[in-house]
Each structure stands twice: as C-alpha cells, then as structure tokens.
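*Asks:* no sequence on this one, just coordinates:
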C-alpha cells in the first residue's frame, strides 16, 4: 500500500493511493497514519480490505500531484504532508555509502555513525525549505527512510530487523555543513534547522519493497542531476542498521530511520561548491517510493 497524509499543515487526513493512481480517503477507517496504525496489524489489514473492496471515497487527483503546493497551501488544494504523524524520533546514519565516503575523503566507518534529528524538523515533500540565517553551506541529501512498525529492542537477527519495518519513504536530510562540521561539538547543529527533514510523499508498506538494497536514488538541483546512486552501495544494509540501532535505542512504531546518502552532495564537490541559495529548486526520488520537490527560501 501507498499511505499518505493530505491537507493543510496540522490538519492532514489519512489517505491511500490505490493501484490505479486514485487518491482514496481513509479518514472514516483510521484517524491518522501514525505509530498506532503501523503497529496494529489488524487495523492495517482493515485498511487493505477496504482498499481491495474499492469502497473508499476518492479525493481530487490534484492532491496526488501537488508538486507546486507548499506549507501555505489552502485546504482545498490537498497539500501532501509528511506520510507519518507524531514521529517519536528520527535516527540517522552518516557516511553509509561507499561513494559518499570517498567523495568526502572519509574513512569507511567500522560501525554505523549515528545522529538524531528532531521530529519538528519534518515537513511535507513539496513544502518550502528554509535556508538558516547566516548559512553559506546548506546542502542536500537524498535518502531512503525506514519507518518502524513494531517495537525493536535487542534484535538478534537481520530477519527480525526487517520484520520490524512497516515501510519505506523518501527523505531529504538537508544539512548546513558549516554548522555541522566547523562550529564545534556534534553534528546536530547542522542537521536540526527548521524544515530540514522533508519526508514523503508516501509510506510504501514493506511488502511492496522486496529488497531495500536494490533501490535507485536520484536528486536534481535546478534541473541538473547531482546524485545518482543505489542502496546497493550502502556500507551497512537496512537490516544491519535496524538491528544495530536496537542495541542502543528502543525503536517504536512510527519512528523513522534515515539510512544515509550517496555521492553527489555539494560538500564533496570542487570549489566553488554549489551550496543551496534562495530560489533554488531541489527534486529527489527513490525508485518506487515517489518524488519530492522543494523551493529554497531564506529564513
């Protein structure tokens, strides 16, 4: 299933994109797409049955496109919001692609590099992204995001880890490199600025993604391809990452794990590095998981 949330900021309602591309309203079946739904197999089965029956009311087709709607869109435009509500935590993996480690001159890590992003950095896939005041090095990162569907703690096997995954979506791990690297302390200052976690458009349930290590990822800036990679190049697989994290943090339904970015970020390019500026347009996609589009604006 492709699950999503549509509507104005703070008033999104649950929806489903069916096999014909029709957007269907789920609000009479479930209150939202969140950890309560994703951790409830019986309720998910009810959604599947309703979708198969074809009885769910249709919503305007424009909502599924929504490529030009932003955070200020009117309710009737059915802006696409983040596909998961009330995210408990966002756990991110740094330097998780061989080619990205090479382009930044970093050694391949022996264990996953872990950092956190605050849930209030999350915006919809087509919402405006704000360049922080004083920023000169705002960067892009297309990523495969994993959404957890059952409590994961001290997992023993990678099979258990994949069984804990509810589904997958697209993330842009927007980063300010000066704040992240040159200002001392941990990476968090460069990762947690307002709007720095566009997510969506859909949550694709895990049964529709047979191999999370075979997903092409691409990103464009102002129409120019900047990243073109595959999750096959990950240093630590999705299963490894989820199992590893469960040793240190308890992952709960609705939590999000961002699994790293391939080569092609501005930080890894020759001078002058093409960091993002006011008015730039970033587009990104993960095969089968949908596409995002953001216009950058100064905060």
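*Replies:* Perfect, thanks for sending it. All values reported here derive from a predicted model rather than from experimental measurement.
*Asks:* Only C-alpha atoms from now on, for both contacts and neighbour counts.
*Replies:* Will do.
*Asks:* Just confirm residue 20 is within a helix.
*Replies:* No. With DSSP: H, G, I helix; E, B strand; the rest coil as the criterion, residue 20 is coil rather than part of a helix.
*Asks:* can you tell me how far residue 99 sits from residue 105?
*Replies:* Distance of residue 99 to residue 105, computed by C-alpha to C-alpha, to the nearest Å: 10 Å.
*Asks:* my bad, should have said residue 182
*Replies:* Distance from residue 182 to residue 105, by C-alpha to C-alpha: 16 Å.
*Asks:* Residue 112 too?
*Replies:* The separation that residue 112 has from residue 105, given C-alpha to C-alpha, amounts to 17 Å.
*Asks:* Compare neighbour counts for the two and give me the winner.
*Replies:* More crowded of residue 112 and residue 105, by other C-alpha atoms under 10 Å: residue 112, with 20 against 10.
*Asks:* The more buried one is in contact with residue 236, isn't it?
*Replies:* Yes. Taking contacts as C-alpha atoms under 8 Å, residue 112 lies within contact range of residue 236: 7.0 Å.
*Asks:* Need the overlap of contacts for these two.
*Replies:* residue 96 (C-alpha atoms under 8 Å, 6 or more residues apart in numbering).
*Asks:* and the residue lying closest to residue 267 once chain neighbours are set aside, how many residues sit next to it?
*Replies:* With C-alpha to C-alpha, 6 or more residues apart in numbering as the criterion, residue 267 has its nearest non-adjacent residue at 6.6 Å, and that residue is residue 273. Number of residues near residue 273 (other C-alpha under 10 Å) recorded here: 13.
*Asks:* Might one say that residue 273 is in contact with residue 265?
*Replies:* No. At 9.3 Å, residue 273 does not count as touching residue 265 under the criterion of C-alpha under 8 Å.
*Asks:* State the helix or strand in which residue 145 lies.
*Replies:* strand 142-148 (DSSP states H and E).
*Asks:* Please compare the first structure with the one that follows:
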C-alpha cells in the first residue's frame, strides 16, 4: 500500500494507491497523513477501507505530488553509513552511527523545485532510503524490536551544500538545512510491502548521467540497528523521518565532477519505492 499527499503546497489531500495503481481519496478517514494518523492505527484503517471497497476514486491528473508525510517532527540523518561512500570521501568506517539533524522544514515533494542557496559553490546530491516511524520508540530492547515501530519507507534526497557543511562549521547542519533540501516520496510505502530493507537498489543520475548505483546491503549499520540505536538517545515519534545514508557517487567523492547548478535535473529511484525528479534553480 502506498500513501501519498496530492495538491498545492499547504493544501495537500491524503490518498492511497493500491497494488493496481489506482488512487483513492482518504479525506473521509483522516485530514492528513502525519504522525497522529500513524499513531492512531491509520494504516490499518486505510487497509480495511481499501479491502471493503468504500474509498472514492481520485483523479490525479495535474495534481502536484507533495511529501508523503506532513510536518515530520524530526529529520534524523546518518552519515557515512555506506562503506563505499566513506571510502570515496576519505573517511574512516565509523564504529558508531554518525548522527545529525536536518531541519524538518526542508521536506518537500518528490518533484518540487530545489533551490541552490545564495553563495553556494558545492551543492551535492544524496539518494537515501528514508524510514518513517509509525509508533513511538524509546529505549528499544534490541534491533529485533525495530520492525514493530516502522511505519514505512520512502525515497529521500539528502541535498547537501558541502562548503557550508564542512568548511563553515564543525557541525554539519548549515550544509544540510537549506530550504527545499529534502525531497521525499513520491509515496510512503507501508512497511509490510518492503520484505527486506537491506536488499534495495538505489540509483541517482544528474542530467541523465548515472552518478550513484548502490544497494542497502552495503550499509555499515542496517535499518533495524539504526532505529534501535537512535531510540537509546532520543524518543522517536510517529511521523519522524530517518535518512539512513547514501552510497558512493556523490560529487564530493568524485574529483572533477561538477556540483549542481541551476537548470540541472536530478533523478532518483529505489527498488519498490518509486522514482523522484527535481530540477534545481537559484534561490
């Protein structure tokens, strides 16, 4: 089951897409797809209504695709979580997850325009598997408990400005939290449809040129470990997003490869989670 939000910015309506690609409106069940919806059994209600055939069809032609989760409380990011990405940037394989936060206001739709910040010289791309929390998690006993608190998965582009990130501050936040820097979606694919989150191919191209082609099997810390680990240090609430890291192929790790400029188009895909495409513009 794929949950999505359609319509102009700030006016998105909740919807669901079934296995045959048909889309139905969810307005009678919930005002939005957000943390309270996930916490209050929203996924189960949608599944039951879909099975009962009581949801009205929704004509999606011409509708903007918004981020599939509204107003995430936190966007938690994990750096250097693919061995090949750590190697290409000259960093050591971390012994513990490298954790930083990203402004939740950076989250935009999968096809929305992304703005290159004023003064930027090194705006970069990062295709990532995003985990959306479905139930509150605090002090999970073990990684085996993580599956029960995951609401679903989505594609995330963890857009980064490397000069801001690496040269302007010992923290990474400056280069991660610029406006529009986290396209998410197009869907939130419910956890039951992702048989193994450690067996997903990730791909990204810039202006049609392949840049990233990796697999989640190469994560240093797998999804279950990350959710468990984070729950030891912060409360994970329904609707929170975890960006789980990026494979090799970013501009930072490819000497001579140009960073993003206005007019460039980035396309992303993850097996079973759909596709994204953004055209970049100057802020």
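*Replies:* It's in. Predicted model only: the values in this text are computed from it and were never measured.
*Asks:* Need the TM-score between these chains.
*Replies:* Put the two chains on top of each other and the TM-score (TM-score structural alignment, normalised by the length of structure 2) is 0.98; 283 aligned residues with a C-alpha RMSD of 0.9 Å.
*Asks:* which residue packs closest to residue 282 of structure 1, ignoring adjacent ones?
*Replies:* Of all residues not flanking residue 282 of structure 1 in the chain, residue 221 sits nearest, at 4.6 Å (C-alpha to C-alpha, 6+ apart).
*Asks:* What is the equivalent residue in structure 1 for residue 229 of structure 2?
*Replies:* Counting by TM-score structural alignment, residue 229 of structure 2 corresponds to residue 244 in structure 1.
*Asks:* Mind naming the longest helix for structure 2?
*Replies:* helix 42-52 (DSSP state H).
*Asks:* show me the residues around whatever residue of structure 1 lines up with residue 253 of structure 2 that make contact.
*Replies:* In structure 1, residue 253 of structure 2 lines up with residue 268, judged by TM-score structural alignment. Residues near residue 268 of structure 1 by C-alpha under 8 Å, 6+ apart: 100, 103, 104.
*Asks:* Residue 268 of structure 1 and residue 202 of structure 1, how far apart?
*Replies:* Separation of residue 268 of structure 1 from residue 202 of structure 1 (C-alpha to C-alpha) stands at 29 Å.
*Asks:* ok, which stretches of the stretch 1-150 of structure 1 are helices?
*Replies:* 35-38, 41-53, 62-65, 98-104 (DSSP state H, counting those that start in this stretch).
*Asks:* swap in the stretch 151-283 of structure 2?
*Replies:* Going by DSSP H, counting those that start in this stretch, the stretch 151-283 of structure 2 shows helices at 162, 223-231.
*Asks:* Go ahead and confirm residue 107 of structure 1 touches residue 101.
*Replies:* Yes. With contact defined as C-alpha under 8 Å, residue 107 of structure 1 reaches residue 101; the gap is 6.5 Å.
*Asks:* Who has more neighbours out of these two?
*Replies:* Neighbour count, other C-alpha under 10 Å: between residue 107 of structure 1 and residue 101, residue 101 has more, with 20 against 10.
*Asks:* What's the match for that one in structure 2?
*Replies:* By TM-score structural alignment, residue 101 of structure 1 lines up with residue 86.
*Asks:* Give the closest residue to its match in space, chain neighbours not counted.
*Replies:* Nearest one to residue 86 of structure 2, counting by C-alpha to C-alpha, 6+ apart, is residue 80 at 5.2 Å.
*Asks:* Near that neighbour, how many other residues are there?
*Replies:* 25.
*Asks:* Could you do residue 180 of structure 1 as well?
*Replies:* For residue 180 of structure 1, using other C-alpha under 10 Å, the count is 18.
*Asks:* Same question for residue 28 of structure 2.
*Replies:* 9.
*Asks:* same thing with the one 3 residues further on?
*Replies:* A total of 12 residues lie near residue 31 of structure 2 under the criterion other C-alpha under 10 Å.
*Asks:* Repeat that for the one 5 residues further on.
*Replies:* When neighbours are defined as other C-alpha under 10 Å, residue 36 of structure 2 has 16 of them.
*Asks:* Same question for residue 139 of structure 2.
*Replies:* 15.
*Asks:* Give me the secondary structure label for the counterpart of it in structure 1.
*Replies:* In structure 1, the residue matched to residue 139 of structure 2 (TM-score structural alignment) is residue 154. With three-state DSSP as the basis, residue 154 of structure 1 sits in coil.
*Asks:* Distance check, residue 154 of structure 1 against residue 132 of structure 1.
*Replies:* 38 Å.
*Asks:* That'll do, ta.
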